[in-house]
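In: This is a predicted model, with the sequence first.
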Amino acid sequence: MDFLFSLEDSGLGQLVSSSIWGYPIFLSFHALGMGIVVGISVMFALRILGLAYAVPVTAIAPYWRLAIAGFTVNLISGTALLFGSASSLAFNWAFQSKIAMLIVSLFLTHRMVKVCIKQSETVSRNDKILAILALSSWTLTLIFGRLIGYIF
């Protein structure tokens, strides 16, 4: 607990929790980063599932770099938000579930990127199952993220 309180007492923790602009600014960046990484992940999944079939699967692989940039923004802003209320978030089951689902979602998305990078334009049944799992895990990640503010 002392470590969690020290995070909250840090300059960043105080900026997020005590200033009028800190929390809204970091939350806005968190939403933007999330929109980028989740949006691109959904784009990969939908293409693997057959949507926009005129676009080659391999043509969307370069968007992964943009998704990584969005995740970087998300990681930095999410860390700042964590510093603002570390002592309560550490024991919040919705936060813990969000982080667990985020790890699963990133893993599944990375696997989808590998499908899009390979030189073959064929998409197997397993690839489609992967895409459905990724869409489901991102959905759960977002739901748990929204629940954080309502679970104490």
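Out: Received, thanks.
In: C-alpha only now, for contacts and for neighbours.
Out: Will do.
In: what's residue 152 in contact with, if anything?
Out: For residue 152, the contact set (Cα atoms under 8 Å, 6 or more residues apart in numbering) comprises 88, 92.
In: What distance do you get for it to residue 112?
Out: Using Cα to Cα, to the nearest Å, we find residue 152 at a distance of 35 Å from residue 112.
In: Buried ones in the longest helix anywhere in the chain, by neighbour count?
Out: Counting residues, the longest helix found in the chain (DSSP state H) is helix 22-48. By 16 or more other Cα atoms under 10 Å, the buried positions in helix 22-48 come out as 22-23, 26-27, 29-38, 40-48.
In: Just give me the neighbour total for the residue nearest to residue 89 when sequence neighbours are not counted.
Out: In space, and not counting its chain neighbours, residue 89 is closest to residue 95: 6.2 Å by Cα to Cα, 6 or more residues apart in numbering. Neighbour count for residue 95, taken as other Cα atoms under 10 Å: 22.
In: A further structure is provided below for comparison with the first:
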Amino acid sequence: MSDLLIWVTDTLNATALSDLVMNNAVVFPTLEMAHFLGLCLLFGSLLVVDLRVVGFAKAIPIERVDMFIRFAIIGFSINLISGLLFVIGDSDRYLVNIAFWLKMGVIIIAGLNTLYFVRRIKPQMDTGVESGHLQHGSHVVAWLSLVLWTSVIILGRFFPYVE
């Protein structure tokens, strides 16, 4: 482990927040439940949006999937907060785990994919353009989103098994 990583883990482990997360019988399990709820909101919402963009559930007007984007943002926010608290609470476990770093990398790529979606595809959805007439590449962005977020889930499940 590098000196910087040792310093970061020692610093985080010395905080009162780390102590609260790791030494309170209620906090860590509550964070796990919140993280799972956030995951359900995030992935469930993205599933609806992305599948609609690729042409499934055509009976749902494409401009109506906007409400699912809001739920995805709420889910991501819950996961961001609970995930940060996991890292602060148990930095020795997370910051040395290759699956953690791969997951963070995939989240960054998924975020860039989402940024592209929000800037290029969502404005067309807001005007009611049908999925078949969305900008070229919208299907690729939607499928990529599903693959990336599925990868995030899988990598998160690897944490206990990879070090």
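Out: Alright, I've got the coordinates. Keep in mind that what you see is a predicted model, and the values were worked out from it rather than measured.
In: Got a TM-score for the pair?
Out: Once superposed, the chains reach a TM-score of 0.90 (TM-score structural alignment, normalised by the length of the first structure), with 152 aligned residues with a Cα RMSD of 1.7 Å.
In: looking at the second structure, where would I find the counterpart of the longest helix of the first structure?
Out: Mapping helix 22-48 of the first structure onto the second structure (TM-score structural alignment) gives residues 27-53.
In: Strands of the first structure, start to end?
Out: Counting by DSSP state E, the first structure has no strands to list.
In: how close does the equivalent of residue 130 of the first structure over in the second structure sit to residue 27 of the second structure?
Out: If you follow residue 130 of the first structure across to the second structure using TM-score structural alignment, you land on residue 141. Separation of residue 141 of the second structure from residue 27 of the second structure (Cα to Cα): 37 Å.
In: Ok, residue 65 of the second structure next?
Out: For residue 65 of the second structure, the distance to residue 27 of the second structure - Cα to Cα - is 34 Å.
In: residue with max distance from the center of the second structure?
Out: For the second structure, the C-alpha farthest from the mean C-alpha position belongs to residue 3; by Cα atoms, centre = their mean, that distance is 29.2 Å.
In: average gap between the longest helix of the first structure and the second structure?
Out: Average distance, helix 22-48 of the first structure versus aligned residues of the second structure after superposition (mean Cα distance after the TM-score superposition for the first structure): 1.0 Å.
In: from what I can see residue 49 of the first structure touches residue 131, true?
Out: Yes. Residue 49 of the first structure lies in contact with residue 131 (Cα atoms under 8 Å); the separation is 6.8 Å.
In: Between those two, point out the one with more neighbours.
Out: residue 131 (25 against 19).
In: residue contacts, the aligned partner of residue 159 of the second structure in the first structure?
Out: Residue 159 of the second structure maps onto residue 148 in the first structure when the alignment is built from TM-score structural alignment. Counting by Cα under 8 Å, 6+ apart, residue 148 of the first structure touches 92, 94-95.
In: Helices of the first structure, residue ranges please.
Out: Under DSSP H, the first structure gives helices at 2-9, 11-18, 22-48, 63-84, 86-89, 93-117, 125-147.
In: In the second structure, which residues correspond to the fifth one?
Out: Translated: helix 86-89 of the first structure. Using TM-score structural alignment, helix 86-89 of the first structure pairs with 91-94 in the second structure.
In: what about residue 7 of the second structure, how many residues close to it?
Out: 11.
In: residue in the first structure matching it?
Out: Taking TM-score structural alignment, the alignment pairs residue 7 of the second structure with residue 2 from the first structure.
In: Quick check: the gap between that match and residue 93 of the first structure.
Out: Residue 2 of the first structure is 20 Å from residue 93 of the first structure, by Cα to Cα.
In: Over to residue 58 of the first structure?
Out: 38 Å.
In: How about residue 66 of the first structure?
Out: Taken as Cα to Cα, the span from residue 66 of the first structure to residue 93 of the first structure is 30 Å.
In: Which residues does stretch 24-32 of the second structure contact?
Out: Taking Cα under 8 Å, 6+ apart as the rule, stretch 24-32 of the second structure contacts 20-22, 82, 85-86.
In: Try it again at 10 Å.
Out: Stretch 24-32 of the second structure is contacted from outside by 18, 20-22, 33-38, 78-79, 81-83, 85-86, 89, using Cα atoms under 10 Å, 6 or more residues apart in numbering.
In: That concludes my questions; thank you for your assistance.
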